[in-house]
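A.B. asks: coords please:
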Amino acid sequence: MKDNPNKAIAIWLYFGAFAIFLQILLGGITRLSGSGLSITEWKPLMGFLPPLNENDWQLSFDKYKQIAQFHVVNAHFSLEDYKSIYFWEWLHRNWARFIGLAFIFPFLYFVIKRKMSLRLLFPISILFLLGLLQAVIGWLMVQSGLNDTDISVSHIRLAIHFGAAVILLCYTLWLAFTLSLDHIKMRHRLRFSTLNITILGILFIQLIYGAFMAGTRAALAAPTWPDMNGFIIPPDLQNHPLNLVFLTGNLLAIQFIHRALAYIVCILVLVLYVRSVSWKINSLLFYIRLFPLLLVGIQVVSGITALLKSIGPHYSTFALFHQSTGILLTISLLLLLFLNLKKN
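C.D. replies: Prediction:
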């Protein structure tokens, strides 16, 4: 980014993207640790403070005791147990606040110092709107579990929250790529942007089904591989009308679709790589084209491992690693697409 007038803005966006990536991982930890419903109120401004004394802690715990998750899942909890799950939800929310401040204050600085061109104001405004929308979606997701019947949040809302985070991350990175990589002259390009876009689209749907898997613990419905409880296609899928409610709510259907999409993505990434081998390309694309191939391999292996370990004590570790490699695979394909679409 030498002599690039937008260098500082690009660095700011890359930092923001990294913070969003960490937030996605924190969201995964919050979900896997069962912490997401521990804070039953949404206070965007004053909520950054945790309970400051024992009375405040007890008051917060008493509010948690009013929802079904406590009565059905965590009735044995002491106050200390509650504090342990409170921490992850509190950290997840406060990291979101930090991201907001990390975007707002540098933005104001760039505007006041006139270091940001007018053409960037609109795309940056869209970025802020996406961030605000994500916060609202997050609270609506939490609300779905704050009642006396549900022991967890709606897996549909969880998937929307996760999908919105992925879109926010990709949008932020695309802006950063535009400001930091657009000056690079590509001697040769891999002219298969349609395939690249197709893979990204299918991968996004697969990530959504990954959120369904996490939200419903669908791995427990068939913790076997390569078969699903002894079947290639579970009988439930063959004998049931394949409507939207079934395909997004039945545990075996969710897992089957997640697996099938994983195989499709893996094959298409391999096709992408094979087609790129015949091209004489510059060093940047030569190395970047390897990342999707490497990451999709890791993603498949980590997914199988997480599935087989779903009834074991280390499931959360494997599941979180699987989630992180899925995001990294998305980023690698996004970067490859940008370099293929950019104008010399």
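A.B. asks: Going by C-alpha atoms from here, please, whenever you check contacts or count neighbours.
C.D. replies: Noted.
A.B. asks: Helix or strand next in line after the host helix or strand of residue 248, which one?
C.D. replies: Secondary structure assignment for residue 248, by DSSP states H and E: helix 244-249. Using DSSP H and E, the next helix or strand after helix 244-249 towards the C-terminus is helix 251-277.
A.B. asks: Which neighbouring elements make contact with that next one?
C.D. replies: Contacts of helix 251-277 with other secondary structure elements, assessed using 3 or more Cα pairs under 8 Å, 6 or more residues apart in numbering; DSSP states H and E, are made with helix 193-216, helix 235-238, helix 244-249, helix 290-308.
A.B. asks: Alongside the first, I'd like the structure of this one:
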Amino acid sequence: MDQPVSQTRSSTSHAGIRRWLWIVAALVFVMVIVGGATRLTGSGLSITEWKPITGALPPLSEAAWAAEFEKYRASPQYQLLNAGMALAEFKFIYWWEWGHRQLGRFIGLVYLAGFLVVALRRLLPWRRTLTLFGMGLLLGLQGAIGWIMVASGLEPGMVAVAPVKLTLHLTFAGLFFASVIAFATSLTPPRRIEPRRGRAVAWLLLALLFLQIALGGLVAGARAGFTLNTWPLMDGALVPPASMLFAQNPFWENFVDNVALVQFNHRLGAYLLLAVALWHMLWLRRVMPGSGAAKRATAISGLVLAQSALGIVTLLLVVPLWAGLAHQALGFTVLAMGVVHLTRTEGAAVGSRQ
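C.D. replies: Model (predicted):
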């Protein structure tokens, strides 16, 4: 019997929606890498104003460049860290930050255009459309957090953004990225229906991935990767003494600003994540050999192992640009795989229910 026209139209619409969402996810992935380069090149505070509309235009004349440079020269970062910087050097860091902000604007436009098509043409049930609207609000919030982060670095005495706000910026980027991938995956009918095994561990894996991304944000914000560049020992010990890990007052500041504790926590997070990923893989390969879940768990374990090795290399080489960016990119690749695995484990494919 012929397929109903409405169902054919729905399947076609879902294919288009999936393509749109995967494009958004790819753009966010690139955005994360560009953001990492902006941070590692010290470019994030080069633009001292937030102008969502007019800020899209860069300086177009020498006078405009001089005015922009003068604003930066009034910032604490210039006065305390980059005093004497030439205009050509300023242009280098300016273009990194400008490109980062333009990519953010472009992602917002691509997402808005796609959402309007879905909403106006009623391509999805209203609950799903409302979810997309909420994801759009999350994207807008991420942009606002980005400016709050930059503003923290323009406070008197600051030469970089506050680690906690950088961590929030990175974590919310991960949340939006994960939501886009989960939605796109849920719109893709699975090749075969499998028992829902390992759901709790899939959730645990995703939670650990987000925790590790947050801990990595603190490492980046505190520049903890530029110290204690040995492995597996830290300052000659597997576990540094409490006098090193908790040297600051008040106590809670150690978890944000103490480079020893920040780096130690990131190491512990990596060990825990790797252990859970390997256990999950071995269990699924035993109880569901050859299944899609077992294959996904195997892929996740391989990615986590590669990410751990890359993290060690990045630390030992004292965070060269290429290694820092590769470490961040691979981290979000693992996150994407973790989201796909959980979404499939939950059996949330719309195509299987329609």
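A.B. asks: Need the TM-score from the superposition.
C.D. replies: Put the two chains on top of each other and the TM-score (TM-score structural alignment, normalised by the length of structure 1) is 0.93; 339 aligned residues with a Cα RMSD of 2.0 Å.
A.B. asks: all helices for the stretch 1-150 of structure 2, in order.
C.D. replies: Secondary structure of the stretch 1-150 of structure 2, counting by DSSP state H, counting those that start in this stretch: helices at 5-40, 62-73, 76-80, 87-120, 126-152.
A.B. asks: Which of those sits closest to residue 191 of structure 2?
C.D. replies: Comparing these by their distance to residue 191 of structure 2 (Cα to Cα), the top pick is helix 5-40, with 15.1 Å.
A.B. asks: Now the closest one: buried residues?
C.D. replies: By neighbour count, with 16 or more other Cα atoms under 10 Å as the criterion, the buried positions of helix 5-40 of structure 2 are 10-11, 13-14, 17-18, 20-25, 27-29, 31-40.
A.B. asks: now swap in stretch 198-213 of structure 1 and tell me
C.D. replies: By neighbour count on 16+ other Cα under 10 Å, the buried set for stretch 198-213 of structure 1 is 199-200, 202-213.
A.B. asks: For those residues, give me a markdown table that also has distance to residue 96 of structure 1.
C.D. replies: Shown next, in a markdown table, are the buried residues of stretch 198-213 of structure 1 (distance: Cα to Cα, whole Å):
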| residue | distance to residue 96 of structure 1 |
| --- | --- |
| 199 | 29 |
| 200 | 26 |
| 202 | 28 |
| 203 | 25 |
| 204 | 22 |
| 205 | 24 |
| 206 | 25 |
| 207 | 21 |
| 208 | 21 |
| 209 | 24 |
| 210 | 22 |
| 211 | 19 |
| 212 | 22 |
| 213 | 24 |
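A.B. asks: and which of those residues is nearest to residue 290 of structure 1?
C.D. replies: When those are compared for distance to residue 290 of structure 1 (Cα to Cα), residue 199 comes out closest, at 15.1 Å.
A.B. asks: How about the closest one: what's its closest non-neighbour residue?
C.D. replies: Excluding its sequence neighbours, the residue lying closest to residue 199 of structure 1 (Cα to Cα, 6 or more residues apart in numbering) is residue 265, at 6.2 Å.
A.B. asks: neighbours of residue 244 of structure 1, just the number please.
C.D. replies: By the criterion of other Cα atoms under 10 Å, residue 244 of structure 1 has 9 neighbours.
A.B. asks: And for the one 5 residues further on?
C.D. replies: Around residue 249 of structure 1 sit 16 other residues, with neighbours defined as other Cα under 10 Å.
A.B. asks: What's it aligned with over in structure 2?
C.D. replies: Residue mapping for residue 249 of structure 1 onto structure 2 gives residue 257, with TM-score structural alignment as the criterion.
A.B. asks: That match touches residue 223, doesn't it?
C.D. replies: No - between residue 257 of structure 2 and residue 223 there is no contact, the gap being 9.2 Å when judged by Cα atoms under 8 Å.
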